[in-house]
Each structure stands twice: as structure tokens, then as C-alpha cells.
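1. need a structure here:
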Amino acid sequence: MPLQRVRFVEDVPEVFRASLQDIRREQEVPSEFPPEVTAAAVQAAHRNAQNVVLPRLDRTGIEFVTVDPPDSMDLDQALHIERAGDGFTVYYAIADVAAYVQAGDPIDTEARRRGETLYAPDRRTPLHPPELSEGAASLLPDQIRPALLWTVTLDASGEITGVTCERALVKSRAKLNYAGVQQDLDAGTASESLQLLREVGKLREQCELGRGGVNLPIPDQQVVTSDGGWGLQFRAPLPVEGWNAQISLLTGMAAAQLMMKGKIGILRTLPESHDDLRRKLGNTAKALGIDWPADVSYAEFIHGLDPATPAHAAMLAACTVLFRGAGYTAFDGSVPDKPQHAAMKGEYAHVTAPLRRLVDRWTGEICVALSAGTDVPDWVRESMDEIPKIMDDADRRAHAYERSIVSMVEAGLVADRLGATFDGVITDVDDKDPGRGIVVLTEPAIEGRVTGPALPLGRQVRVKLVEADITQRTVAFELL
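-> The predicted structure follows:
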């Protein structure tokens, strides 16, 4: 499920500092790596720098670049795109974590305990020690690195026509950021590969819409301080962020094709959403003043939202519930009964973020073997069944962690307005107690618990703020 993140543009406001520490204690977020894990990472980085068994395939001649937020150092992916007749060839290099981490070693054991990188406004809790994730294994510029190289061919409409995944040496030419790439694209000064990123990204967005698929451009909530106070703003993703995401999604779908054909793999799966969810989201849209006709599908509605518009940004954040229930399905010898990811409208796998997500190390190894027609490594097969549970647990922790942070900030946004009244819409009512439910405010676009006699589901209401506790991260209203 996509995560809604809060970012502090400047320093953390004093009012939130103690609460962030409380959240980390409650969620048992790990702090430093154990000494033996750090020592193993240093040793692995040194060993590979001195005497690594490097891939024989040399693809350092491909002019890869990375495109990430400007402060990112854990660079999982590097890309290069070329025209191929009427179609395209997408080269996508993914950090080869297995070149540094061995099954059962201290780094692997700690990574299985963590599951994935955790994000908070004031810090990042990485999956792997920074000696690897921000150093030896990261696809940093001007460094020769072992990688899993995906070569995906597309036709003129952007549909997949072929895929291979193989170990290779690669070399990124530049560490680019989204804002800079977008500026170059808008000015017409971007490289041909980046211009093709825009072209292929748009084609893949059309393919997605044609399938009825959904990829949420989740806006960040940014806490902005000024004149001794602070406020909350949504930061809309740049178009290039969506096009870049489409390359990752493309690779995940290509990986799933390999796995389904080879009858072994770990898929990311999601059941279809239910009618109650459509009703709740429809009520949220009403609260935000957004028209959602009954004959318009989820995909059409979401593709029509503009994350640069505050109400639409709030709606996109609410739509993350569409991804609730996502999980991982491991299989070996036969394909699963329900392999699809409902939001993707097709089979899909996580393979493009091994520095930040544990499962990608397993899926990458499977795809390399399937592409080469060789046996999947024993360590992968022997531990495949464990990975879905590890990842499901890690996902739950990540969602609880980031949801707590969002709730903290939303409580802080109205903490000085106890007794004030607000307009909103009742978006959900407790099945067992019709006097309890959820209200979404029109302004500010936050939600909270609400009580009152026979709450009118889906109706515009006036409510009074009766609780806004930053420490407890709660917001509550009474129906007027």
C-alpha cells in the first residue's frame, strides 16, 4: 500500500520532538545497527572492493543515470532508454545486494528482522547498514558496480515485447534529482534518454489506464515553519516522478511474467476492493467538493485528479485505502490461484528496491535464474515461504509508524482550536454503533472521530472540535 509521508521543510518544530520519540518507542523502531552487523558490512564492502568475483558481462558503456530526491544516497536504480525501431529498449540497472550479503550472515539476519527501510520526517531507519546502502552497493555516480540489469523491449504503444535480467557491471554517469530533470525536460535541454523517459512514461500511463490500473501519485505533507509558527502544505509530485515510477512498475510486471512462466516466484498481490470502500471514498470526495459520477471507475477518477490541487491531493491521500490488503504470495512448481494485483490489473512483483526492501533480493535472484535458464539458488528456494510473512509484518510496522506521524501532525494542526466548528462530511459510520463514525473536514482536509445521534452517512455536517492531542495523536469531533 502506498504510504503518505510527512516531511519537515526545515527543522522539526519543538511541539513534535517528544512525540516522535514516543512513536519510535511504541513502534519499536530500531536505532543503530548492532556492532557485528556494521562490522560485517564494512568487511563485505572492503572484500568486494579488493577481490570481488565481478560479473563477466560489462555494460559500463551504457550511459546510466539515477533520478531520485536530492538527498537520497541509497540509489537502487539507474536507467537508460533508447529507441528501437518503432519501439523502445529500457535498460534498468538494479543494485546487486546479493553481491555483498550472504544468506545467514549478520547483515542478512538483521535485514530479515527489519524487513524494509522506515521513514520519518527527521530520520530514515535503513534496511542495510549505510556502509552498503549508501556506499559500496549504491549505484553512485562514476563508480563501477555489480547490478542486476533488466533489458525490457517495448512496442510503439509501450507494451512489453521481451525481457531479460542478468548480472552485469554498470556505471552511472550522474546522480540527478526530480526537480532538475523536470526543469531540463521543460526547457528542452534534457538528454535523449530522459526525453524518452517522458515518452515511455506517458505511454505506460496510457497502458495503465487502458487496463483499468491505478498508480497513486501520493502527495507529501510538508510542515512549513514561518514567523515562529508552522503550517501544513501538500507537495504535488512532479510529472517526471510519475514517469520514473512507471519504469519501476514496468519492470515489476515484466518480472511477474518471468515468474509466472517459470512457475516460481514471489508476487505482490492485492484483492479487489469492495463496495463499502467505494462508498466511503465517494463520501470523502463529496467532503472535498470533488465530483465522482457513479459511472466513472476508480482508475478514471484517480487518473483525473491533479495532485497540485489541495483538495485533489487530499483525495489521493485518502485513496491509499484502495491498496489495503496487499500482500506477498510465494509459489514454487505451480502458479497461484489469484495472482493479480487489483490496482495494477495484472501480475506484479517487487524487484526494483533491494537496498530498501528485503523481498527484492529474493525476486531478483529468481528472475536472474529464470532469464538464464539456470536453477534458482538453494538459499532462495529454502527461505521463499518465510519472506511473505516477514514482509507483511514489516509493511504493517511501516504503515503504523507513518500513520502515527500523520495523525500527530494533523492533531497539531488543530490543537489550538478546541471548541471551534468546522464543515465536513461523514465518510464512515460504525456498523455496531451508528452514533460513532469518521468525519472528513473540508478545511483543513483532515479526518477524525465523530460522535452524535444517528450520524448521517455521506451528508454535509457541522462539527465541533472536542479533542486534539498531539501526544496521543487523536482528533475528535461532536456533531452539531
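
2. going by C-alpha atoms from here, please, whenever you check contacts or count neighbours.
-> OK.

3. where along the stretch 51-200 of the chain do the helices fall?
-> 106-114, 130-131, 178-187, 192-211 (DSSP state H, counting those that start in this stretch).

4. please generate a structure for the following sequence too, so the two can be compared:
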Amino acid sequence: MASVVIRTGRADLDFTGIRREFALPEEFPADALAEARRAVSAGFDGADREDATDLPLVTIDPPGAKDLDQALLVQRAGRGFRVHYAIADLGAFVPPDGALDAEVRRRGQTLYLPDGNVPLHPTELSEGAASLLPGQIRPAVLWTFECDADGEPVDVRVRRAVVRSTAQFEYEGVQAAFDGGAAHPSVAALPEFGALRRERAVDRGAVELQLPEQEIVPNGDGDWKLAVRPRAAVDSWNAEISLLTGMSAAKIMLEARVGVLRTLPDADGEAVSALRRSAHALGVPWPAEVTPSRLLAGLDPSRPESLALFVDATKLLRGAGYTAFDGEIPAVTTHAGVAAPYTHVTAPLRRLVDRFAAEVCLAVTAGREVPDWLRAALPRLPGLMGGSDALAAKVERACLDQVEAWVLADRVGHRFEAVVLRADANGADVFTPQPPVMGRCTGENLPEGERIAVRLVEADPERRKVVFERV
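-> As a prediction, the model looks like this:
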């Protein structure tokens, strides 16, 4: 889907109101900040770390990113593949149960607002000493996967290491290089490996929803643009490396009977039946022998009926949470979206739980006891992460609602083309590609998955509310 950009035409708009509404912190407590700065000044001890600075690792991130969590190297190895995946090691900088640890637990994750982040860690760490910036020697948790010709891991190693990223890339640039046949050697095997891993995911029954990803972008004049970020193939391939790591970490934890998982119960039969009814109503063929995963993976996301079915398929992915355990395996160990046991370990600069999950894996694979401070922290993580996930979702939605209302404020009465995503007795949720807005449309008998003409009847920046009606 092509990127669509609309200017707000305003230069006096910021997100201060949203920051105040959700009581987002403006700075770190003095003792936490002092602790972080001492850690940066002291550096890290590389004596007990594997020297992996000779690996030509690279990072792939959105434009302008400075908090670089992951660096990768994907190589052909005989008939199979070897994947090195270095993850920023916050354990080298955050003392357990100190002032910084307490503040990071309170925050839970980095919050991304258009006019600036609310970081999980002080930027001296997240954008400096702990970030896998190019050309810099950094501590890392290094995962190495030996995979067969089908992309399945046959050997997994994880250990503390010292690494040095050789280049920082952006998604669009990497995709353009692949399309032009000039891929960087460190990721030249990524398309083949990523495609294999994606096929394995569909085989498992993993569910991927290719919904439009709205973005708020500064235009350089003090106001904002709305855009839809095109999802390139490299996004999916890169995500598969992270998923492979999370699944491997979950396996390590389950075998050791201690850790924290990202869990999501399997959808019940009625949810799948309801999705089949939606597909039938939308005119999407669904043979009886085809799984929901394979059906969704084969849809063209540019078609309106596909968008509507993706929205309906969100019902298959309800109830996600975090499950900590120590000694007894929990009743639910899998994540239905991944279709396997899974945990978060690949974004510790931006998400609290990843640091703790990585420490469990490092201890278990080294044959050491999981430290007492870590065992004591595990039961609190589900609540901390659940709260921060809910806050992050509210802040993101509020920012999008705010910019949608700003963009459309002077266009009340105008007509737009829209796709009906989900209808109910009171109207429907619709998506207008130009500008890329998801809003509410009033009316009866609104056909899901069809393109309709709508008229904007309300765009209220104060209430962050946008309403359409069918023409």
C-alpha cells in the first residue's frame, strides 16, 4: 500500500494534552538518573564475555532510530543457515533492585509519541552506551542459531558477548537493495531464510493480520502528517528472526521450569466459525481443509474484503498476557498468534520483561542457578507489563485520534471514499485511504468489506472524535 501524506496546515499543535491526561513522566528521578550515569561512566566488564567483534553484524530499524536493540547476521551454512542475533544487554548497566531498576519497572516500556518518546531507560543508555550503534563496541546477549535447509533450528546457543555493529540500515533501504539485487552480504541470505521461517509459521498455524499501519510524521514545519507505512517483505523476514529467538527462549525456560512467557489462549471453535461466516459474507473463498493461518496469509491486503476479514480475525487474538512460572508449568504455555510457546527477549531497551527473560536464559544455559533477585521479580512482571501495554495502547490511539481530528477539522461536509471494516447495529468502523483515517460511520446496513462513499459530519480536535455518515 502506497504511503499517503496529508498536512495538517497547523504549526501550533503538540501532544502536551495527551501527556498530561495520562500523567506521563517528563524526566527520571535524580537517583535513577545518577545510577545510570555512573553505569555509563564505569563501562562494562568484558572479561567474561565472548569476543564477537569480528562478526559483521548490521541493524535494521525505522528512520532516525537511536535505541537499537538488535543486530543480525544471516549466512548460508552448507545446506542450511547460520543466524547470529545480538541483543542489547541491559544487565550490564542496570543493577538489580536499585533506583534505576525500580523506575524502569514503574515505566514498563518506552512510549512513542509523535513529538518525542517517553523512554524506558535514560537516553544515556537507550540511545547511547547500551544501544547497538554502528562502529561502537557494545555488550550484548548473543544468540546463534544453526538451522537446517527448512529453516528449523537444530542447535541454539546464547551467551554474553562483546559485539560491534558494522552498519545501520533502514527498512526501505534494505528492501530497495534486495529489489535491486545488491543486498549487503550480512543480510543477503535473509530473504530466503525469512521466507522459510514465514512458511513454517503458516504451517504451525500462526496468525498474521496485514492491517494498515497508520503513522504520524512531522513534516518539518512544526505540524504533522498522517501516513500509512507500507509493509515491505523485509519487515516480515526481520520479524521472523525475532520470533525464532523468542520461541527458542521460551523452550529454554519451559525445559528449566522457570521464566516468563507471552501467552495467548487458542481461539475457541465459535470464534473460528464466526470468521468463516464473515469470509462467506465477504465473498472470500475458504475451502474446508484450509487453516485460518493459511487463508489469512494468502489474502491480498489491498483488497477491501481482505481488510474487513483481517479486522474480524482480531477476535482470534484476544486475551494476550504474560505468564510467570517457577517450578510448575502453567496451563497455557503457547501464544496463539505465534502458534508456539513464545517470550519477549529481543527489545530490552524498549520493554521491561525482555531483560528479565534474557537473564533467565543466560543462567539456565550456563548451568547456573537462576538468581534469587530474578526469581523474586518474575511474579510481578505480568502485572507490570499488562499495565504498561494497556497504557501504551491508549496513548497510541489518543495520538492517532488527535491527528485525525486535526487533519479533518476544516473538511467537515467533504466526501471521502471508504472501506467498511466492521459493522454493528449502530454503524460501522471505516477506513479512508486518503487521508488514512480509521473512524466511525453512522447508518444502517453498512456492508463489511465494500467500498462506500461517506461524508464527514464531525471532526472535533477537543474530543479527538471523527464521525462520518454514508452518502
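
5. hang on, the earlier thing: minimum distance to Pro69 of structure 1: which of the helices of the stretch 51-200 of structure 1 has it?
-> helix 178-187 (6.2 Å; CA to CA).

6. now what about the strand or helix carrying Phe416 of structure 2, what contacts it?
-> Using DSSP states H and E, the element containing Phe416 of structure 2 is strand 415-424. Contacts to strand 415-424 of structure 2, defined as CA atoms under 8 Å, 6 or more residues apart in numbering, come from residues 304, 307-309, 311-312, 428-434, 446-456, 471.

7. then stretch 385-395 of structure 2?
-> Ile18, Phe22, Arg107, Gly108, Gln109, Leu111, Leu113, Gly321, Tyr322, Leu352, Val353.

8. again, only this time at 10 Å
-> 18-19, 21-22, 24, 105-113, 320-322, 351-353, 381-383, 397-398, 400-401 (CA atoms under 10 Å, 6 or more residues apart in numbering).

9. are any of the residues you listed buried, and which?
-> Buried members of the contacts of stretch 385-395 of structure 2, counted by 16 or more other CA atoms under 10 Å: 18-19, 105, 107-111, 113, 321-322, 351-353, 381-382, 398, 400-401.

10. and the angle for whichever helix or strand comes after the strand holding Phe416 of structure 2 with strand 415-424?
-> Counting by DSSP H and E, the element after strand 415-424 of structure 2 in chain order, helix or strand, is strand 427-432. Counting by axes from the mean of the first three to the mean of the last three CA atoms, to 10 degrees, strand 427-432 of structure 2 lies at 140 degrees to strand 415-424.

11. which helices and strands does the helix or strand just after strand 427-432 of structure 2 pack with?
-> Per DSSP H and E, strand 427-432 of structure 2 leads on to strand 437-442 as the next helix or strand towards the C-terminus. If contacts are counted by 3 or more CA pairs under 10 Å, 6 or more residues apart in numbering; DSSP states H and E, strand 437-442 of structure 2 sits against strand 224-228, helix 381-408, strand 415-424, strand 427-432, strand 451-460, strand 465-470.

12. who touches the last one?
-> Just to be clear, that refers to strand 465-470 of structure 2. Contacts for strand 465-470 of structure 2 (CA under 10 Å, 6+ apart): 398, 401-402, 404-406, 408-409, 412-418, 427-430, 437-444, 446, 452-460.

13. now, of the residues you listed, which are buried?
-> 398, 401-402, 404-406, 408-409, 412, 415-418, 427-430, 437-443, 446, 452, 454-460.

14. secondary structure class for the nearest residue to Leu209 of structure 2 once chain neighbours are set aside?
-> Closest residue to Leu209 of structure 2 apart from its sequence neighbours, by CA to CA, 6 or more residues apart in numbering: Phe310 at 5.5 Å. State at Phe310 of structure 2, reduced to three classes by DSSP: H, G, I helix; E, B strand; the rest coil: helix.

15. for Leu316 of structure 2, see how far away Phe310 of structure 2 is.
-> For Phe310 of structure 2, the distance to Leu316 of structure 2 (CA to CA, to the nearest Å) stands at 10 Å.

16. quick revisit: out of the helices and strands packed on strand 437-442 of structure 2, nearest to Gly269 of structure 2?
-> strand 415-424 (20.5 Å).

17. what angle do that closest one and strand 437-442 make?
-> Using the same axes, to 10 degrees: strand 415-424 of structure 2 against strand 437-442 is 70 degrees.

18. residue nearest the middle of structure 2, spatially speaking?
-> Nearest to the geometric centre of structure 2 sits Ala239, at 8.6 Å (CA atoms, centre = their mean).

19. if I line the two up, what does it land on in structure 1?
-> Here Ala239 of structure 2 is matched to Ala245 in structure 1, going by TM-score structural alignment.

20. just Glu127 of structure 2 next, same as before
-> By TM-score structural alignment, Glu127 of structure 2 lines up with Glu134.

21. how near is Ala454 of structure 1 to Asp469 of structure 1?
-> 26 Å.
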